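Novice: What would the 3D arrangement of this be:
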Amino acid sequence: MSTDGRHDDEAAGLGVEDGIRTLLLLMPRMVGRVKRIKIPAELESFSLAPRHLSLFAFLLFDGPMTVNALAARLEVAPATVSLMVGELSRQGILRREADESDRRRTIVSISDEHRPAIDGWLARGAGAWRRALEPLTPEQRRMFVDTLEAYEQGLDIG
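Specialist: Prediction:
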């Protein structure tokens, strides 16, 4: 025991209840700040929503891919992604091209015209995550990501 009545492991860190309190207060502030990230002027007329950010992030970080691959990463049905891709393709934000190795498949990518605006839109969040994660060891990063995933899964229970 430490002198202030906490266990030694809590004296150096944060107790579970204090952690819960802190995160319950922090999460709404974080979500509020993320929601205030302005859509670039050149994308404002496209009626983009937060669900589009994840799709764009996968295409920016992982490169062009099929609708099925996007659906798997987004954890939604391929029909849902197909509708989003169709809508964004008609608007010129995304490009759909036949896969050279299998003409039955379509490869989705961000159009060159809109790539800088989308990259800029995501850059603020990516920069904040980079500043938060770079000081951590790879093991600490893994634990942090695993903890956020466990929290997300916990929200689905009950």
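Novice: Could you use CA atoms for every contact and neighbour count after this?
Specialist: Fine.
Novice: Contacts only, for the most centrally placed residue in the chain.
Specialist: Note on the chain: the residue nearest the mean C-alpha position is Ser54, at 5.0 Å, using Cα atoms, centre = their mean. By Cα atoms under 8 Å, 6 or more residues apart in numbering, the residues touching Ser54 are Leu74.
Novice: name the element it belongs to?
Specialist: Assigned by DSSP states H and E, Ser54 belongs to helix 50-62.
Novice: buried ones in that helix?
Specialist: Applying a neighbour-count criterion of 16 or more other Cα atoms under 10 Å, one finds Leu55, Phe56, Ala57, Phe58, Leu59, Leu60 buried in helix 50-62.
Novice: Let's compare: structure for the following, please.
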Amino acid sequence: MSSVDESIRTLLLLMPRLVGRAKRMKIPDELAGMNLAPRHLSLFAYLLFDGPLGVNDLAERLEVTPATVSLMVGDLTRQGILERREHPDDRRRAIVTLADTHRAAIDNWLARSAHAWRQALEPLTDDQRRLFVQTLRTYEDAI
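Specialist: Sure thing, here's the model as predicted:
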């Protein structure tokens, strides 16, 4: 078996475990019962790291349609997790942000994964980190 085949075998066995662990990540008690799932983490991460964003900006970053983001934002706004307000320059556009009441819980939820990624990536050089991230993106595109 070639080293490429061995690596593929290892990754085929590893990926389902990683996905399973991500799906079992405990939602913070403050957010329990709000019908949240790991799919919301990307939305929350963009709002936490990049600040308030428009629906179209979120859709582009999440690589989904604006309608999909609008539905998610509407649901999360009704639950008080997100806040939606008018864009200061264009009242037709909405700006979405995390509600202050849930920001700390979301930050803590994301921090668990961030800590694990930091442990995995810190020992690598900048070039190795870039290669790792690019490899994951290439895999995502290919699948």
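Novice: re the thing from before, so where in structure 2 does the helix holding Ser54 of structure 1 end up aligned?
Specialist: Mapped onto structure 2 using TM-score structural alignment, helix 50-62 of structure 1 covers residues 38-50.
Novice: Next: stretch 119-134 of structure 1.
Specialist: Counting by TM-score structural alignment, stretch 119-134 of structure 1 falls onto residues 107-122 of structure 2.
Novice: How far away from the center of its chain is that stretch?
Specialist: 12 Å (Cα atoms, centre = their mean, to the nearest Å).
Novice: buried set for that stretch?
Specialist: Trp109, Leu110.
Novice: Identify all contacting residues around that stretch.
Specialist: For stretch 107-122 of structure 2, using Cα under 8 Å, 6+ apart, the contacting residues are Ile27, Pro28, Leu41, Ala45, Leu48, Arg129.
Novice: one more time with 7 Å, if that's ok
Specialist: Ile27, Pro28, Arg129 (Cα atoms under 7 Å, 6 or more residues apart in numbering).
Novice: With stretch 83-95 of structure 2 instead?
Specialist: Under the contact criterion Cα under 7 Å, 6+ apart, stretch 83-95 of structure 2 has outside partners Pro52, Leu53, Gly54, Val55, Thr77, Val96, Thr97, Leu98, Ala99.
Novice: 10 Å instead, please
Specialist: With contact meaning Cα atoms under 10 Å, 6 or more residues apart in numbering, stretch 83-95 of structure 2 is reached by 51-58, 70, 73-74, 76-77, 96-100.
Novice: Separate out the buried members of the residues you listed.
Specialist: For these, buried by 16+ other Cα under 10 Å: 52-56, 58, 70, 73, 76-77, 96-99.
Novice: These in strands, which ones?
Specialist: Per DSSP state E, strands hold the following members of those: Leu53, Gly54, Val96, Thr97, Leu98.
Novice: what about the residue nearest to the second one when sequence neighbours are not counted, neighbour count?
Specialist: In space, and not counting its chain neighbours, Gly54 of structure 2 is closest to Ile95: 4.5 Å by Cα to Cα, 6 or more residues apart in numbering. Applying other Cα atoms under 10 Å, we find 19 residues neighbouring Ile95 of structure 2.
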